[in-house]
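>>> Predicted coordinates and the sequence they were generated for:
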Amino acid sequence: MSTTDRRTLIVDAAIDLIATQGLRALTHRALDTALDLPTGSASYYFRTKRALIEAIVDRITTRSREDFTAAQLTPTDPIDPDTTAAGIAVWLDRLLTDRRNHLITRHALTLDLLSDPDLHPRLARSLFSTERARNLFDAMGIRDPATAAADFIALLEGAIFDRFAGSRASLAAGTPESIRQLTNLVTICFRGVMP
């Protein structure tokens, strides 16, 4: 196994460990045990816990960008808000289905890193792109696309949290009901800012 593959394996295991056992469970020894690696393997690749957490932030960010690109959410010209809302809802539902552990870990780390001037902003921007949202609202002809984008990202953050840890956590992702709920939410947001 290459060094890059081994590092990715360790980071993915760290994400799963935090998501299932909490941030306090994250230790190099716990990763060695979870992956059945010789003692000291995780610390060989990530000398400090800080280095491991930086790698987790990078992994979540990279996967988010890759998933967004793979979803092919390029707006049509002219923008059809209903079609765009449905596409975003499917993407969000896939995020809840395929990357639940990333979401849980991201939230745990976001709170833990509130006072970290480097990692907290990186983690806060790791899931959604304000620039892409701003471009979307600009293409929709919204008067203040920057404000609309910031509000939209805040809505998505809340909606995602609500679905994996909030009052709607019982609504199963990967179902038509899930996509319908997310589509309705995004559609309401779009209608609220449309000229």
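Received it, and whenever you're ready, just let me know what you need. Numbers count the residues shown, from 1 in each chain.
>>> going forward, measure contacts and count neighbours with C-alpha atoms only.
OK.
>>> Would you mark the buried spots in the helix or strand where residue 97 lies?
Assigned by DSSP states H and E, residue 97 belongs to helix 81-98. Residues of helix 81-98 classed as buried by neighbour count (16 or more other C-alpha atoms under 10 Å): 81-82, 84-96.
>>> And it, how far out from the chain middle?
13 Å (C-alpha atoms, centre = their mean, to the nearest Å).
>>> What is the nearest of the buried residues of helix 81-98 to residue 57?
residue 95 (16.3 Å; C-alpha to C-alpha).
>>> I'd like the distance from the closest one to residue 143, if you could.
When distance is defined by C-alpha to C-alpha, to the nearest Å, residue 95 is 30 Å away from residue 143.
>>> alright, now check it against this:
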Amino acid sequence: MSTTPDRRILIAEAALDLIAREGLRALTHRAVDRDLDLPAGSSSYYFRSRGALLDAAVRRLAQNSRDAFTRSGLEAPERTDDVDASARAVATTLDEMLLRRRRDLLVRYALAVDPTIDPELHALLATGLFSRDAATTLMAAHRSTQPATAAADFVGLVEGLVADRLIGARSRDGIRAGTADSVEQLARSIAVFLRGLPTESTGTRPI
């Protein structure tokens, strides 16, 4: 049985580790081979150019996000008026991201602002972490009158919450991911947003 898919994943993951640790400039085939303790030239056998290696890393990053979202159970929420339950579910997913996927978050931000990144890869970075389609489904579940517009606003909110906790002022507040305080802090802003949604039946805010 071929082991090529596994080796490709290992190389892509090693590339992500390298970027998170040393920055994009450090990404080379030689560095990846060294980190994986592979013979020289191994990673270039699978990914011929540095651009191909970077492409593999970004696509692996996007796949990690899709897999994590599937595990979260947020893909198909039922229609609901329970704002607090939804806020906590989303906050728990964000908290898990901050706890388990700090590396992926750091790589994403580092690459997204790099002017040398290919536009196609930048599009993956811009949309691969938080899904507007999934957010639209969530907004519809809360009976939003404009679920697509609300979803775009919601993605902007959660982007800001995660960035603030990772690299912003709240990164200095001492709140650790994986704790009840972390989930509660994230859930507060999400609940405020969801309570502010005009509903399709009344056009008013839910109580």
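Okay, I see it. Keep in mind the model is a prediction, meaning the values are calculated, not measured.
>>> So in structure 1, which helix runs the longest?
helix 49-71 (DSSP state H).
>>> Residue 135 of structure 2 - nearest residue in space that isn't next to it in sequence?
residue 151 (4.9 Å; C-alpha to C-alpha, 6 or more residues apart in numbering).
>>> and the most centrally placed residue in structure 2, which of the three is it?
The geometric centre of structure 2, computed from its C-alpha atoms, lies nearest to residue 129 (C-alpha atoms, centre = their mean), at 2.9 Å. Secondary structure, DSSP: H, G, I helix; E, B strand; the rest coil: residue 129 of structure 2 is coil.
>>> how about it, what's its match in structure 1?
Using TM-score structural alignment, the equivalent of residue 129 of structure 2 in structure 1 is residue 127.
>>> give the contact list for the nearest residue to its match once chain neighbours are set aside.
Spatial nearest neighbour of residue 127 of structure 1, excluding adjacent residues (C-alpha to C-alpha, 6+ apart): residue 64 at 5.5 Å. The contact partners of residue 64 of structure 1, by C-alpha atoms under 8 Å, 6 or more residues apart in numbering, come to 126, 127, 128.
>>> Is it possible to get a markdown table of these that adds distance to residue 14 of structure 1?
Listed next are those as a markdown table, based on distance: C-alpha to C-alpha, whole Å:
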| residue | distance to residue 14 of structure 1 |
| --- | --- |
| 126 | 17 |
| 127 | 18 |
| 128 | 22 |
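>>> Closest to residue 75 of structure 1 out of the residues you listed?
Checking those one by one against residue 75 of structure 1 (C-alpha to C-alpha), the nearest turns out to be residue 128, at 15.9 Å.
>>> Just give me the neighbour total for the residue nearest to that closest one when sequence neighbours are not counted.
Residue nearest to residue 128 of structure 1 in three dimensions, not counting chain neighbours: residue 153, with 6.8 Å by C-alpha to C-alpha, 6+ apart. Counted by other C-alpha atoms under 10 Å, the residues lying close to residue 153 of structure 1 total 19.
>>> Please say which position in structure 2 residue 153 of structure 1 maps to.
Aligned counterpart of residue 153 of structure 1 in structure 2: residue 155 (TM-score structural alignment).
>>> Would you check that the residue nearest to residue 135 of structure 2 makes contact with residue 142?
No: if you go by C-alpha atoms under 8 Å, residue 151 of structure 2 and residue 142 don't touch, sitting 11.2 Å apart.
>>> what's near enough to touch the match of residue 153 of structure 1?
130, 131, 132, 135.
>>> Average offset of the helix or strand harbouring it relative to structure 1?
Following DSSP H and E, the helix or strand that holds residue 155 of structure 2 is helix 147-167. Its aligned residues in structure 1 lie a mean 1.0 Å from helix 147-167 of structure 2 after superposition (mean C-alpha distance after the TM-score superposition for structure 1).
>>> Would you check the span in structure 1 matched by the helix or strand following that helix?
For helix 147-167 of structure 2, the following helix or strand on the C-terminal side (DSSP H and E) is helix 180-195. Aligned using TM-score structural alignment, helix 180-195 of structure 2 spans residues 176-191 in structure 1.
>>> got the buried residues for that stretch?
Buried residues in stretch 176-191 of structure 1, counting neighbours by 16+ other C-alpha under 10 Å, are found at 178, 179, 181, 182, 183, 185, 186, 187, 189, 190.
>>> who touches whatever residue of structure 2 lines up with residue 91 of structure 1 in this structure?
Under the alignment (TM-score structural alignment), residue 91 of structure 1 pairs with residue 93 in structure 2. Contacts of residue 93 of structure 2 were listed using C-alpha under 8 Å, 6+ apart, and they are residue 72.
>>> Could you report the separation of residue 93 of structure 2 from residue 139 of structure 2?
According to C-alpha to C-alpha, residue 93 of structure 2 and residue 139 of structure 2 sit 17 Å apart.
>>> from the contacts of residue 155 of structure 2, which is closest to residue 31 of structure 2?
Distances from residue 31 of structure 2 to the contacts of residue 155 of structure 2, taken by C-alpha to C-alpha, are shortest for residue 130, at 30.2 Å.
>>> Roughly how far does that closest one sit from residue 4 of structure 2?
Using C-alpha to C-alpha, we find residue 130 of structure 2 at a distance of 29 Å from residue 4 of structure 2.
>>> Neighbour count: the two, which is higher?
Between residue 130 of structure 2 and residue 4, counting by other C-alpha under 10 Å, residue 130 is the more crowded of the two (19 against 10).
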